[in-house]
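> pasting the sequence and the predicted coordinates here, then a few questions.
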Amino acid sequence: MATQRIPVILVTGFLGSGKTTMLNHLMRDSADTRIGVIVNDFGSINIDALAVAGQVDSMIPIENGCLCCAADASEMDEMLARLTEPELRIDVVVIEASGLAEPQSMIRALLSSTNERIVYGGLVEVVDAAEFGDTRARHPELDRHVRAADLVVLNKTDRVTEDERDDLLETLQEIAPGAPVLTAAHGRVDPALLFDHQPREASEERFRQLSFADVCADGHEHGHHLHAAYDSVEFTSAEPLHPQRLMAFLDSRPVGLYRVKGFLHFAGAGSERKFGLHAVGSYLRFQPSPWEPGEPRVTQLVLIGTGIDADALTKRLAECAVTATEEIDETHMMGVLRYVDAAD
């Protein structure tokens, strides 16, 4: 079976947007996920790393099973190699970029990495709602950063009025039409929107995504958690899917649908491999792997978002199933293969 590669998620945003606060929440609320963290700061005193880990060192074990590395850009590849050593059993790596970092450059660095244990997991841009106008005036490149993001987090919405928030959401859509935008206060973002995790103690299960119960396994009441604001839709199909219709669905998914994850069984040329699907916002990636002997060849997906129509989504996915009279050839898989890394 192909080795599962570790997703590396970039978190960017200008100074004061709340990246470190969001990162701390993600680590605290992901008790079942081992997170490797690289804080990419260029100052002589790495304040962000201090906030994340309580001290600065090349590698710091954190009580909840996370690891934190303080690194500059030249050390990033070395840090990734160290964080992805199998004995550390890391599930996901988050890079918190410097407030002055250039997202496109960091994306290129990750895509060109020779580390076979990692895969690029998408770019999350954190935007300060309260200081948006001033930040945009000081840093006109903010628009370009928003357009490069797979998911925009409009943070600190507790510091603006509802009308101001709506105006900001409209402005962000003007900057990047169709970009998924998630509102947050105090950097609180549900880890299930960003992280895939298959608990190691449940590895014998054929399909196991990080559920909202997993994310919030601290015993608090349901209504107090972030996930109370989100909808989760599960889809299973024993019939193979038409790859072109599945791509049409993914290309036109509604704005409120932030996450799609799971495994796909395609018809035709793609049927001999299982395709893992990972989508965060506009970011999309497929990872093929062999079917295990005796493994049921079914499609199993989890879709997470706000204001989504579960029945409509399920109906559209069901319509992706292949009919008995259809013939599928290699050309039908071309759209899918565009989003598969050459290494796969």
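That came in fine, so what should we check first? Treat the numbers as computed from the prediction; the structure is a model and nothing was measured.

> alpha carbons only for contacts and neighbour counts from here, please
Fine.

> how close does the spatially closest residue to Thr21 that is not a sequence neighbour sit to Leu154?
With sequence-adjacent residues excluded and distances taken as CA to CA, 6 or more residues apart in numbering, Thr21 is closest to Gly187, at 5.5 Å. Gly187 sits 9 Å away from Leu154, taking CA to CA, to the nearest Å as the criterion.

> what's the answer for Ser30, then?
On the measure of CA to CA, Ser30 and Leu154 end up 21 Å apart.

> so how far is the helix or strand Leu317 falls within off the chain centroid?
According to DSSP states H and E, Leu317 maps onto helix 310-318. Computed by CA atoms, centre = their mean, to the nearest Å, the chain-centroid distance of helix 310-318 equals 22 Å.

> packing partners for the helix or strand just after it?
Sequence-wise, the next helix or strand downstream of helix 310-318 (DSSP H and E) is helix 334-337. When contacts are defined as 3 or more CA pairs under 8 Å, 6 or more residues apart in numbering; DSSP states H and E, helix 334-337 packs onto helix 243-251.

> try 6 Å
Of the remaining helices and strands, none touches helix 334-337 by 3 or more CA pairs under 6 Å, 6 or more residues apart in numbering; DSSP states H and E.

> that's a helix at Glu164, yeah?
Yes - applying DSSP: H, G, I helix; E, B strand; the rest coil, one finds Glu164 inside a helix.

> if we can go back for a sec, the residue nearest to Thr21: how many residues sit nearby?
By the measure other CA atoms under 10 Å, the count of residues near Gly187 is 24.

> doesn't it lie inside a strand?
No - per three-state DSSP, Gly187 lies outside any strand segment and is coil.

> for Thr161, give its distance to Gly133.
Thr161 is 15 Å from Gly133, where distance means CA to CA.

> one more structure, for comparison:
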Amino acid sequence: MSDRIPVTVLSGSLGAGKTTLLNHLLGAAGDRDIAVLVNDMGDVNVDAELIAEGSEVDVAGVTELSNGCICCELQDDLETAVVRLARDRSFDALVVESSGISEPAPVARLFTTESRVAAQYRVDALVTVLDTRRFLDAFGDDDVPTRQGTDADGRPLSDLLVEQVEVSNVVLLNKRDLCSDAELDRAADLVAALQPDATTIPTSFSAVDPDRLVGIDAFDASELATLPGWKRALADAGHGGHGEADHAHGEADHAHGEANHAHGEANHAHRHPDEVYGVSSFTYRRRRPFQPDRLAEALRSLPADVVRSKGTLWVAGSDQRQQVGQAGRSVRVTAQGPWIASRPSVERDMLRSNRPDLSWHDEHGDRETAYVVIGTDLETDSIVDRLDAALVTDEEWERVRAEDELSGVEEFPTTPGDEVVLREP
């Protein structure tokens, strides 16, 4: 075990119970000396004041970072604060509470890269606190009020909520007293779909044994926590013979009807092992591009039972790899840069030589759709049929090969890093 100070990074939406949890941890710490660093977006750090008032801990044990977010603009301040904290006092563990709109991964990364911080600290666990009722509402039916807002950048908070869960080692299903047993089971299974290796702990008023959150050595720095559910499903679908799968893709391209339907049956047969409460996943792969207008409509009309979906899309008429990210009602697409196959030959050959495991098709190169869908009681065949209907027809395919323009390309971003919102909560 390292002699560096263990760090628990605490995240969760506004009102989920993070401050209540910190007061509980400080009050129940026993012989363990816990230091706390609190981040708040306002110029007055309300959380720090509440912690200082609600605990018998010496106020010196609570460090404040205000008027900004520690996952981005306050990174330098965070580094300075934790180094100074280790220099000024002795303690057994540090808990960093990020603001309700912070991403935990960039915060954890500060403690894992080679720096003066990493020399003194190690990440012990990433912990997310959920308001379980609101978590279920965020991924409920269309007629359920979502009660969602947006962060400072205009991004739906449902996106951030999913990202906080996907990197977690431990998830507290807080406010369990407001949920039925069936709802708690469903919430736990949704968490398992988003992050299969996370431990879920139902709590009321964030009351949990500190030994289950602090000093548990649950963090794997090599992957910034283990792969989230959608990446794992994509990786699993990609294993087991890319060669045969790519050959089947090629056959489907030349016979879009029966061959493509059969290929769809093979692809969406991959399902998550933990389908306990109706949560499952499948991976949709195709080496035929989408017609832009029909794809945009298909993504906008994803059914309510799709909780999370993410992947790379091949859109006809665009040389950009389009990455789609959907969480609840939010659907966003980001341009990830050109396909390797669309680059100049010298650059293309160099990139291919550096990536020996790259799946490559003789005609299409690396162009391919690989899209993971996670949800509850999924109508898989219906979703696959909807996506298949958005692929280019044989006639449109000939136009694409002749480099004729197709309508709807403007629905998707054209510059690497740019983002287009297809649906908002």
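Done, it's in. In this text, all values refer to a predicted model and were calculated from it rather than measured experimentally.

> what does stretch 160-172 of the first structure correspond to over in the second structure?
Using TM-score structural alignment, the residues of the second structure aligned to stretch 160-172 of the first structure are 179-191.

> alignment lookup: the residue nearest to Thr21 of the first structure to the second structure.
Matched by TM-score structural alignment, Gly187 of the first structure corresponds to Ser206 in the second structure.

> my read: that match touches Leu21, true?
Yes - with contact defined as CA atoms under 6 Å, Ser206 of the second structure counts as touching Leu21 (4.9 Å).

> could you tell me the end-to-end distance of stretch 79-95 of the second structure?
14 Å.

> which residues does it contact?
Applying CA atoms under 6 Å, 6 or more residues apart in numbering, the contact partners of stretch 79-95 of the second structure are Ile5, Pro6, Val7, Thr8, Asp33, Ile34, Ala35, Val36.

> ok, now stretch 23-31 of the first structure?
Stretch 23-31 of the first structure has contacts (CA under 6 Å, 6+ apart) with Pro191, Val215.

> what are the buried residues along it?
Under the neighbour-count criterion of 16 or more other CA atoms under 10 Å, stretch 23-31 of the first structure has Leu23, His25, Leu26, Met27, Arg28, Asp29, Ser30, Ala31 buried.

> show me how far it is from its chain's centre.
Computed by CA atoms, centre = their mean, the chain-centroid distance of stretch 23-31 of the first structure equals 14 Å.

> for stretch 38-45 of the second structure, same thing?
25 Å.

> what range in the first structure matches it?
Counting by TM-score structural alignment, stretch 38-45 of the second structure lines up with residues 39-46 of the first structure.

> how long is the matching stretch end to end?
Per CA to CA, stretch 39-46 of the first structure runs 8 Å from first to last residue.

> buried residues in that stretch, which are they?
Residues Val39, Asn40, Asp41, Phe42, Asn46 are the ones in stretch 39-46 of the first structure that count as buried (16+ other CA under 10 Å).

> Ala71 is in contact with the second one, correct?
So that's Asn40 of the first structure. Yes - using CA under 6 Å, Asn40 of the first structure is in contact with Ala71, at 5.3 Å.

> which one is Ile201 of the second structure nearest to, not counting chain neighbours?
Setting aside the residues directly before and after it, Ile201 of the second structure is nearest to Leu172 in space (CA to CA, 6+ apart), at 4.8 Å.

> so the one you found versus Phe205 of the second structure, what's the distance?
Distance of Leu172 of the second structure to Phe205 of the second structure, computed by CA to CA: 10 Å.

> one step back: nearest to Pro290 of the first structure among the buried residues of stretch 23-31 of the first structure?
Ser30 (29.2 Å; CA to CA).

> over to the closest one. Which of the three states is it?
Strictly by three-state DSSP, Ser30 of the first structure counts as coil.

> from Phe249 of the first structure, how far out is it?
Ser30 of the first structure sits 30 Å away from Phe249 of the first structure, going by CA to CA.

> what ranges does the second structure have for its helices?
Taking DSSP state H as the test, the helices found in the second structure are 18-27, 46-54, 75-88, 104-112, 132-138, 157-166, 181-194, 229-238, 242-254, 258-267, 292-300, 345-353, 380-389, 394-401.

> pull the residues that contact the second one.
Applying CA under 6 Å, 6+ apart, the external contacts of helix 46-54 of the second structure come out as Asn23, Val38, Val59.

> nearest to Ala237 of the second structure among those residues?
Within the contacts of helix 46-54 of the second structure, proximity to Ala237 of the second structure (CA to CA) peaks at Val38, which comes in at 40.6 Å.

> surely that closest one and Glu97 touch.
Yes - counting by CA under 6 Å, Val38 of the second structure touches Glu97, with 4.9 Å between them.

> where does the helix holding Leu317 of the first structure end up in the second structure?
Counting by TM-score structural alignment, helix 310-318 of the first structure falls onto no part of the second structure.

> quick check: buried residues in that helix?
For helix 310-318 of the first structure, the neighbour count (16+ other CA under 10 Å) marks Ala310, Leu313, Leu317, Ala318 as buried.

> stretch 103-111 of the first structure now?
Buried-residue list, stretch 103-111 of the first structure, by 16+ other CA under 10 Å: Pro103, Met106, Ile107, Leu110.

> contacting residues around the third one?
So the one you mean is Ile107 of the first structure. Neighbour list for Ile107 of the first structure: empty [criterion: CA under 6 Å, 6+ apart].

> how close does it get to Leu182 of the first structure?
21 Å.

> swap in the first one?
Here Pro103 of the first structure is placed at a distance of 19 Å from Leu182 of the first structure (CA to CA).
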